[in-house]
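1. sharing a sequence plus its predicted fold:
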Amino acid sequence: MLKAVLFVQNLDIAFALLGLLVGLPVLIVIYILGLLDTGAPLFRQTRVGRDKRPFTLVKFRTMGVDTASVATHLASRASITRLGAFLRKTKLDELPQLWNVLKGEMSLVGPRPNLLNQDELIAERTVRGVYSVRPGITGLAQVRGIDMSTPALLAEADQKMIRSLSISLYFTLILQTALGRGAGDRVVH
């Protein structure tokens, strides 16, 4: 088990570094488009990490700067910008999280990090031991379309993923995400 964990951590670092280097032109273009779109292309938000330690998650901004800092499923669809809609659909808004992976705050695969004020989800995840691992950019719940609007179901999927995580599942979830499986968090219409 420890060998698998160390192997995955090394894969995370290698893939995050490769992704940032190869994706640098795309990151720069999105950053410039984001400047034109909202004036503030990067979105930073405090999230709950491994062992419930808070960390600052970095993403490309997909909503207006004045949008309330709430879980995505509680935000209004009207707050999503045109560029933001494209970034969400293609999942390119997640690219800056590769920096979080390099810093050791996240993994490529793991439970999506939640906000500090999502008490019901925190309780469900605590009972199931979900905070014993680093949160991830993608995971089983994401490819199955389970979002944070259903805390118990999400925590169950996270627990199942953690218990069954293997190198094969790690690559399967990354591939499914890259191929567009899962819809991400729902947004209020």
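-> Received it, and whenever you're ready, just let me know what you need.
2. when you work out contacts or count neighbours from here on, use the C-alpha atoms and nothing else.
-> OK.
3. surely Val101 meets Ala14?
-> No. Judged on C-alpha atoms under 8 Å, Val101 makes no contact with Ala14 at a distance of 9.9 Å.
4. what about the strands in this protein?
-> 42-48, 54-60, 107-109, 136-138 (DSSP state E).
5. what's the closest of those to Ala85?
-> Ala85 sits nearest to strand 54-60 of all these, at 11.4 Å, using C-alpha to C-alpha.
6. who are the packing partners of the closest one?
-> helix 24-37, strand 42-48, helix 97-102 (3 or more C-alpha pairs under 8 Å, 6 or more residues apart in numbering; DSSP states H and E).
7. longest single helix anywhere in this structure?
-> Using DSSP state H, we find that the single longest helix of the chain is helix 2-22.
8. which other helices and strands contact that helix?
-> helix 97-102, strand 107-109.
9. quick one: the ones you listed as TSV, columns for mean neighbour count too.
-> Output for the helices and strands packed on helix 2-22, formatted as TSV (neighbours: other C-alpha atoms under 10 Å):
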stretch	mean neighbour count
helix 97-102	22
strand 107-109	26
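10. now distance to Arg82 too, for those, in JSON lines please.
-> Shown next, in JSON lines, are the helices and strands packed on helix 2-22 (distance: least, C-alpha to C-alpha, whole Å):
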{"stretch": "helix 97-102", "distance to Arg82": "21"}
{"stretch": "strand 107-109", "distance to Arg82": "27"}
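11. for comparison:
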Amino acid sequence: GFPAGSEFLWPFHHRYYWDLTQRIYREELDPDFDGPLEAGRPFCAPGTPVCDADYDYASRPDAVREAVSRIALTGRIGKPLVTVHGTLDVLLPISRDSDVYARMVADAGRGRLFRYYRVDGGTHVDSLFDAFPDRLRPLLPCHRAAFTALEEWIGRGVQPPPGRTIPRPASAGPEELLTSCPLAP
């Protein structure tokens, strides 16, 4: 599910996020998986007893699925919602996360309340922009633009531009990328 072209981000996310995130969420939703051990064994190899690398959700007790269902998304939104997601997110891959949620909202018939902006070159953490300014686009300016649009939508009834993929301007330098993210073409 990781986006093509994101391979250069994998080492950083492996070192700092993937294992930790898996163990934190698994511990919250299925604390009995590893018994008294809290949040599993960091960076364990498959085959290690109670290793999150071997976690099999389908084989877990019904209580685990019930815990997940209590926080599961439905797409049945009741208020305006704006989602901003980077196309190079390797913590929550866009094809497995926001793309799926956008379909859920549409399938629930709530598309009129939803705007979805896919940010070309955005990843999960803007701190990586400094390391890869030629490949990434910071999301903060896009979040600001989206939040302003949401305020206008809720407060004054001004609908935001239709959802779309916001391109990373080829000619934009770091200063422009750090300060601008137009939602409309």
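-> Thanks, I have the structure now. Just so it is clear, the structure is predicted and the values come from calculations on it, not from any experiment.
12. got a TM-score for the pair?
-> After superposition, the two chains reach a TM-score of 0.32 (TM-score structural alignment, normalised by the length of the second structure), with 106 aligned residues with a C-alpha RMSD of 5.7 Å.
13. sorry, back to before: just name the most buried of the strands of the first structure.
-> Of those, the one with the most neighbours on average (mean count of other C-alpha atoms under 10 Å) is strand 107-109, at a mean of 26.
14. who are the packing partners of that strand?
-> The elements that strand 107-109 of the first structure packs onto, with contact taken as 3+ C-alpha pairs under 8 Å, 6+ apart, are helix 2-22, helix 97-102, strand 136-138, helix 167-178.
15. mind naming the longest helix for the second structure?
-> The longest helix of the second structure (DSSP H) is helix 140-156.
16. nearest to Asp37 of the first structure, of the helices and strands packed on strand 107-109 of the first structure?
-> So among these, helix 97-102 is nearest, using C-alpha to C-alpha, at 20.2 Å.
17. so Ile166 of the second structure makes contact with Cys142?
-> No. Using C-alpha under 8 Å, Ile166 of the second structure is not in contact with Cys142; the gap is 9.1 Å.
18. show me which of those two is the more surrounded one.
-> Per other C-alpha atoms under 10 Å, whichever of Ile166 of the second structure and Cys142 has more neighbours is Cys142, with 26 against 21.
19. would you mind measuring from that one to Gly86 of the second structure?
-> Noted for Cys142 of the second structure: a distance of 10 Å to Gly86 of the second structure, by C-alpha to C-alpha, to the nearest Å.
20. which residues are in contact with both of these two?
-> Common neighbours of Cys142 of the second structure and Gly86, counting by C-alpha atoms under 8 Å, 6 or more residues apart in numbering, are Val119.
21. out of the helices and strands packed on helix 2-22 of the first structure, the one nearest Phe7 of the first structure is which?
-> That would be strand 107-109 among these, by C-alpha to C-alpha, at 11.9 Å.
22. pretty sure Thr138 of the first structure sits against Thr172.
-> No. The pair Thr138 of the first structure / Thr172 is not scored as a contact, 10.9 Å apart, by C-alpha under 8 Å.
23. what sits closest to His143 of the second structure if chain neighbours are left out?
-> Once flanking residues are discounted, His143 of the second structure sits nearest to Val84: 6.7 Å by C-alpha to C-alpha, 6 or more residues apart in numbering.
24. host element of the one you found?
-> Val84 of the second structure is located in strand 81-86, with elements delineated by DSSP states H and E.
25. what angle sits between that strand and helix 140-156?
-> Interaxial angle, strand 81-86 of the second structure versus helix 140-156 (axes from the mean of the first three to the mean of the last three C-alpha atoms, to 10 degrees): 170 degrees.
26. strand 81-86 and the following helix or strand past strand 81-86 of the second structure, what's the angle between them?
-> Counting by DSSP H and E, the next helix or strand C-terminal to strand 81-86 of the second structure is helix 98-107. Here helix 98-107 of the second structure runs at an angle of 160 degrees relative to strand 81-86 (the same axes, to 10 degrees).
27. residues of helix 98-107 of the second structure that come out buried?
-> Ser98, Tyr101, Ala102, Met104, Val105, Ala106 (16 or more other C-alpha atoms under 10 Å).
28. let's have the residues you listed in a markdown table, adding distance to Gln22 of the second structure.
-> Shown next, in a markdown table, are the buried residues of helix 98-107 of the second structure (distance: C-alpha to C-alpha, whole Å):
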| residue | distance to Gln22 of the second structure |
| --- | --- |
| Ser98 | 19 |
| Tyr101 | 20 |
| Ala102 | 24 |
| Met104 | 24 |
| Val105 | 26 |
| Ala106 | 29 |
